[in-house]
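Peer 1: below is the sequence, then the predicted model.
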Amino acid sequence: MTTSLATPVVLGFDRVVELVPGERGVGIRNVPATLPAFDHHFPRHPVLPGVLLLESMATLGKAVAGSGTDWRLKGVRGVRFKHFVGPGDQVEITVEVIGRTENGTDVRATAKVEGRVVAAARVLTLVPRQATFAPSRRPARALGAPAESPSTSSTSASGRHAESTHRTPLLEGQTLPDAALVSAEKPWEGTA
C-alpha cells in the first residue's frame, strides 16, 4: 500500500517517488552546485562527500522504517562508493527493509545517477532514539589527572611509573566539581 499523499515530505529530498512504510521507498535528491561542501571537496573537481550520500540513504530509511518512531542510525555495513556524484546530478535513492527486530530495523539502500549505481549499503541499522540521556556512572575527576587504568600503576623498564595521557571527555549532563576546575588551571600546585 503506497502512501496516498501526492508528495510525502522527507527532509533533504526534492521528491519522494514511492513510500511504502515498513517495506520500501524511492526518493530523488538533486545535487545543487551551490552546496557548501563543494567549496572544499574538492575545489577543482567537486565531489559530493560520501557521508552526505549515506546520510540521505539513512534519512529515507528512517521514513520507510516508520513515522511513529524517532529513528537514529546505529550502524552501517557493506558500503560501496562506485562512482563520483557531482554538481547537477540527480540521485535516485532506493531503500528496502530487510529485517526487523524489537530493537530496530535493518534496511538496504542503493543510490543511482542516470540509472548507474553510484553507491550501495548492504545494511543500515536503525534504532529508536532514546528519550532520556543516561549519564556515565564514572565519578568526575580533575581535568589534569590521568585516567584510572592499569597503565597508570604499571612500572616502566627504568623503574619509573608510567602515567597515562588518556583523558576521558565529559558527557552531556556531566559537571566537574569546583576543586577540579581550580586544579586544572594550576596543575603544578598540589591540592591538600
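Peer 2: Now that the structure is in, tell me what you want to look at. All figures in this text were calculated on a predicted structure; none of them were measured in a lab. Residues are numbered from 1 along each chain as shown.

Peer 1: rest of the way, CA atoms for contacts and neighbours
Peer 2: OK.

Peer 1: SS state for residue 120?
Peer 2: Recorded secondary structure, residue 120: strand (DSSP: H, G, I helix; E, B strand; the rest coil).

Peer 1: contact partners for it?
Peer 2: If you count contacts by Cα atoms under 8 Å, 6 or more residues apart in numbering, residue 120 has them with 78-81, 108-111.

Peer 1: in addition, the following structure is provided for comparison:
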Amino acid sequence: MSQTPITLDIHKILDLLPHRYPILLVDRVLEIEPHTRIKALKNVSINEPYFQGHFPKRPVMPGVLILEALAQTAALLTFTEERHDENTLYYFAGIDDARFKRVVEPGDQLILNVTFERRMRHIWKFKAHAEVDGVLAAEANLMCTVIQGGEGAAK
C-alpha cells in the first residue's frame, strides 16, 4: 500500500524557515521523503523585485537566487527531521559544482529537488537541482550547517 506523500503549505514553511518576503523563495513543498529527499515549488512572478534590474528588457531570475531557493529547500528537509526552536540557526556553508543550464523567467514554475547525501557533525551535504517544465535549470552540491541555541552567532 503506497503512503501519502508529506506536503507543506506556505503556512508551515513560514513556521519552519526564518525567511520572509522578498527572500523567501519556496512557495510549497510537494513531497518529502524523510531522511532522503524533498521536492518543492517556487512560482516565479514578474512582481519579484529583482526583475526590475535583472534585466529590464529580458527578465531573468538570478542564478544566485535559484541556489538560495535550493538551500531553503534543503533547510526544510533538515528542519522536518531535526528538532529546532527559534534560536536554531541554519546557514548556507558551501557550494560545489554549480551549473546553470536553462534561463528561468517570469511565469515559470521552478521545481526544487534536494537529496540528502550525508551529515558530519553540524554539516549537512545535499545534491540539488532545479527544473522548469522537466528541463534542468540548475544543479549544485550544497553544504549547510545547523547551530543550536545561537552558538557562534554574531553578537
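Peer 2: Cool, the structure landed. Worth saying up front: this structure is predicted, and the values here are computed from it rather than measured.

Peer 1: now the TM-score, please.
Peer 2: Comparison of the two superposed chains (TM-score structural alignment, normalised by the length of the second structure) gives a TM-score of 0.77, and 135 aligned residues with a Cα RMSD of 2.2 Å.

Peer 1: narrow the contacts of residue 120 of the first structure to those that are buried.
Peer 2: Neighbour counting by 16 or more other Cα atoms under 10 Å classes 79, 108-111 among the contacts of residue 120 of the first structure as buried.

Peer 1: need the counterpart of residue 73 of the second structure in the first structure.
Peer 2: Under the alignment (TM-score structural alignment), residue 73 of the second structure maps onto residue 60 of the first structure.

Peer 1: in the second structure, which helix has the most residues?
Peer 2: Secondary structure of the second structure per DSSP state H: the longest helix is helix 63-79.

Peer 1: show me what it is packed up against.
Peer 2: In terms of contacts (3 or more Cα pairs under 8 Å, 6 or more residues apart in numbering; DSSP states H and E), helix 63-79 of the second structure is packed against helix 10-16, strand 37-43, strand 89-100, strand 109-120, strand 123-132, strand 135-147.

Peer 1: what's the closest of these to residue 55 of the second structure?
Peer 2: strand 89-100 (17.0 Å; Cα to Cα).

Peer 1: ok, and what's touching the closest one?
Peer 2: Judged by Cα under 8 Å, 6+ apart, the contacts made with strand 89-100 of the second structure from elsewhere in the structure are 63, 71, 75, 123, 137-150.

Peer 1: cool, stretch 118-128 of the second structure as well?
Peer 2: Here stretch 118-128 of the second structure has contacts from 70, 74, 93, 112-117, 139-147, using Cα under 8 Å, 6+ apart.

Peer 1: equivalent analysis for stretch 31-46 of the first structure, please.
Peer 2: If you take Cα under 8 Å, 6+ apart as the criterion, stretch 31-46 of the first structure is touched by 47-49, 86-91.

Peer 1: out of the residues you listed, which are buried?
Peer 2: For the contacts of stretch 31-46 of the first structure, a neighbour count by 16+ other Cα under 10 Å gives the buried set as 47-48, 86-87, 89-91.

Peer 1: what residue in the first structure is paired with residue 28 of the second structure?
Peer 2: Using TM-score structural alignment, the equivalent of residue 28 of the second structure in the first structure is residue 15.
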